[in-house]
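Asker: generate coordinates for the sequence data below:
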Amino acid sequence: MNLPVMPPVAPMLAKSVQTIPPGASYEPKWDGFRCICFRDGDEVEFGSRNEKPMTRYFPELVRAVKAELPERCVLDGEIVIATGAGLDFEALQQRIHPAVSRVTLLAEQTPASFIVFDLLALGDEDHTGRPFTERRAALETALADVKAPIHLTPATTDLEVAGRWLVELEGAHLDGVIAKPLAGMYQPDKRVMFKIKHVRTADCVLAGFRWHKSSTEARRLVGSLLLGLYNDDHQLQHVGAVGAFTAKRRAELVDELSPLVLRDGDGHPWQDWATAEAHQAQRLPGNVNRWNATKDQSFVPLRPQRVLEVKYEHMEGTRFRHLAHFVRWRDDRTPESCTYEQLDQPLTSALDGLVPGLGA
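Answerer: You can find the predicted model right below:
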């Protein structure tokens, strides 16, 4: 492979802001695997956000790149799985599998799409030093006739349209809106774009915690608090965790939570978390981490008696898509009142109305 921009490349990043800034180019924020795609003739490579190759997991996209993209190019985009109900991140996670036979089967059963939103190189030209408006114009020309499963993301400079996207596309499981400075150069691994995401609150049951990775016998530190919500069958489902605490607060939580630690003989809703069969019936913590099979997923179970309010962005199935953020303790709430019914239900939205042929 011999391109003006060579792998690995860390993609350009965005920083969170509360409102959509004026005077920018706006795009939907796709919820998938961020990748830089490198093509030099028959050589194709997808590099992930952490610069690890993703190519082997998506053979159908390798074929599509060779059929649809320019002979020599470097493109920034997102690998997604789209259905009639919107993006399916859980199905996308299943695509990361070590067995070739499984990868081949899933490529047929749950084919992925590649949404392109920036141009780093085309032919022998490096475009990273050009303003975004020039990169976008060149990208639109280069991908004018591209066909599924490769798609060019829609973009607009209309603030009102961006506002509608932020509201309407949540039902299709998109993350929010990205705002790109019109004169901005492509800066790998720099937070020079802006992201506007949905933020909501929920009251959750505290059901356990994990020790911080730096915790020792001499200095115990709480790493993350495990959150639960009751479903319609009155089962406490694991919905996520909060973990952004200072070192001082992590040490304080050890003493604060000690009265809730289970005594010998006490039962717990997640006591069977280590049994694989138990995970089939309900959402439990402790299952094998897909990204790091050696990661310790064990936790300290607590009597589910305290409630805390957290901020979250959106749901992935029955759990929070990203790490939630602690707001406050809610000692005025009973654990039994913390159910899924409190969660907002976003409006549904069809993806093919945004990008023709995507998720149809």
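Asker: alpha carbons only for contacts and neighbour counts from here, please
Answerer: Fine.
Asker: and for Phe46, the neighbour number?
Answerer: By the measure other C-alpha atoms under 10 Å, the count of residues near Phe46 is 28.
Asker: before we move on, what about Phe132?
Answerer: Phe132: 22 surrounding residues under other C-alpha under 10 Å.
Asker: isn't it up against Val192?
Answerer: No - if you go by C-alpha atoms under 8 Å, Phe132 and Val192 don't touch, sitting 11.7 Å apart.
Asker: need the overlap of contacts for those two.
Answerer: Common neighbours of Phe132 and Val192 (criterion: C-alpha atoms under 8 Å, 6 or more residues apart in numbering): Lys180, Gly184.
Asker: show me where the stretch 1-150 of the chain has its helices.
Answerer: Counting by DSSP state H, counting those that start in this stretch, the segments of the stretch 1-150 of the chain that form helices are 59-68, 89-94, 100-109, 132-142.
Asker: now these as JSON lines including distance to Val327?
Answerer: Converted to JSON lines, the helices of the stretch 1-150 of the chain look like this (distance: least, C-alpha to C-alpha, whole Å):
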{"stretch": "helix 59-68", "distance to Val327": "42"}
{"stretch": "helix 89-94", "distance to Val327": "27"}
{"stretch": "helix 100-109", "distance to Val327": "40"}
{"stretch": "helix 132-142", "distance to Val327": "37"}
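Asker: now show me the structure for the sequence below, then we'll compare the two:
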Amino acid sequence: MWVGQAVTSERGGMGAAGPVLRRPVAPMLAAPVGVVPEGPGVVHEPKWDGWRVIAFREADRVYLQSRAGRNLTTYFPDVTRAIRSAVPAGVVLDGELVVWVRGQTSFPLLQRRVTAGRGLLRLAYEYPAHVVLFDVLADVGGRVVLDLPLAQRRARLERLVAGAPAALQVTPQTADMAQVSEWLTHWTAVGIEGVVSKRLAGRYQPGRRGWSKFRSRIVTDAVIGGVTGSLRHPESLLLGRYDRRGRLRYTGRSHPLAAEQAVEVGGLLSAPRLAHRGTQAHPWPQPLPASWSGQFDQPEPLRYVPVEPTVVVEIDADVAFEHQRWRHRVRYARARPDMSIYDVPLLLEENDDTSEN
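Answerer: As a prediction, the model looks like this:
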């Protein structure tokens, strides 16, 4: 795994000999946990629904790097302009790119930056992006601060962006569990997926899961419209919900099923009924389009086995439900043979729009 390192340069990158960060840098990551950790020296930050970004303020330019190491710079001229105007040369920042619309984050508008083409500048003007910052990897002049404790890095970060444009904001941080409960209970509607917990004494470890993340989750129901694997031995479930016009719309995919779950579900599934002229009457294309996956990095079309959409299952999902789909994979909980497909909540479009997938 590439991790990015402090490397010695004879010219020091900023005019002085010393260690500098060579991009790409693998961001420090968080391991999922079932409960929010507590204890002395532990602090918590909101987990924002956006794109992770490492921002390099170089001597003559700004470079934006995705979590996977891709160059995002050209897609966010508004962000690069804000960083160039407010952040000193040599600084490397870690944060989350977000776009706000009517008081909440919009993941689809982030994705549109990549496909906007000639409409990019207009899109950036109408829906400007912001960076919610939570760490600093290099200070003024390129001084690497990975080994400093989080408490000191946080203090440096706040000083660096004091008075910066509104596009650059430092994320809230707290040790108060009442505040954490407030975020998880009332802030999910504005774009918080959960909380990330960190140790104030911890150093920044590129590429390592040294933080903890707790996702806000919901228990709900969906209809199986297809599977990967086979009808009798499904590997994962492709899920949907009906809209007001009675069409089954694709809403997401499950994590891989355990062996006993595959047996339970496989015994309930059947192939789609045949329509006129002997063709299968199934509402989804084969394969599923790559764009339906909601992934940023190299999505691919998915071949699957269609099923008759009559089986309802209970699922455990996080709150990242954008563009009428769960962006992350959901967890299968149990089959609901006691429920009809008409008991599953309808898929309601924004502004009650019922356009096709």
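Asker: mind giving me the packing neighbours of the longest strand seen in structure 2?
Answerer: Assignment by DSSP state E gives strand 217-229 as the longest strand of structure 2. Counting contacts by 3 or more C-alpha pairs under 8 Å, 6 or more residues apart in numbering; DSSP states H and E, strand 217-229 of structure 2 packs against strand 234-242, strand 305-306, strand 312-318.
Asker: and the helices in the stretch 151-300 of structure 1?
Answerer: Counting by DSSP H, counting those that start in this stretch, one finds helices in the stretch 151-300 of structure 1 at the ranges 159-168, 247-257, 278-281.
Asker: adding distance to Tyr26 of structure 1 and mean neighbour count, write those helices out as TSV.
Answerer: As requested, those are exported to TSV (distance: least, C-alpha to C-alpha, whole Å; neighbours: other C-alpha atoms under 10 Å):
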stretch	distance to Tyr26 of structure 1	mean neighbour count
helix 159-168	6	16
helix 247-257	38	15
helix 278-281	40	12
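Asker: next, format the ones you listed as a markdown table and append distance to Met54 of structure 1.
Answerer: Compiled in a markdown table, the helices of the stretch 151-300 of structure 1 are given as follows (distance: least, C-alpha to C-alpha, whole Å):
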| stretch | distance to Met54 of structure 1 |
| --- | --- |
| helix 159-168 | 29 |
| helix 247-257 | 35 |
| helix 278-281 | 28 |
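Asker: Asp40 of structure 1 is nearest to which of those helices?
Answerer: Among the helices of the stretch 151-300 of structure 1, the nearest to Asp40 of structure 1 by C-alpha to C-alpha is helix 159-168 (34.6 Å).
Asker: what span of structure 2 is that closest one aligned with?
Answerer: Counting by TM-score structural alignment, helix 159-168 of structure 1 falls onto residues 177-186 of structure 2.
Asker: with structure 1 overlaid, how far apart is the matching stretch on average?
Answerer: Comparison of stretch 177-186 of structure 2 with structure 1 after fitting gives an average deviation of 1.7 Å (mean C-alpha distance after the TM-score superposition for structure 1).
Asker: list the neighbours of that stretch that are in contact with it.
Answerer: With C-alpha under 8 Å, 6+ apart as the contact definition, stretch 177-186 of structure 2 has outside contacts at His44, Pro46, Thr174, Ile192, Glu193, Gly194, Val195, Ser216.
Asker: swap in stretch 155-174 of structure 2?
Answerer: Residues contacting stretch 155-174 of structure 2 (C-alpha under 8 Å, 6+ apart): 43-46, 79, 82-83, 86-88, 129-136, 139, 180.
Asker: nearest to Leu92 of structure 1, out of the helices of the stretch 151-300 of structure 1?
Answerer: Across the helices of the stretch 151-300 of structure 1, Leu92 of structure 1 has its closest neighbour in helix 278-281 (19.0 Å, C-alpha to C-alpha).
Asker: okay, strands next: where are they in the stretch 251-360 of structure 1?
Answerer: Assigned strands in the stretch 251-360 of structure 1, in chain order: 300-312, 315-316, 319-320, 325-329 (criterion: DSSP state E, counting those that start in this stretch).
Asker: could you dump these to TSV with distance to Phe245 of structure 1 and mean neighbour count?
Answerer: Below are the strands of the stretch 251-360 of structure 1 laid out as TSV (distance: least, C-alpha to C-alpha, whole Å; neighbours: other C-alpha under 10 Å):
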stretch	distance to Phe245 of structure 1	mean neighbour count
strand 300-312	13	20
strand 315-316	22	16
strand 319-320	19	18
strand 325-329	9	15
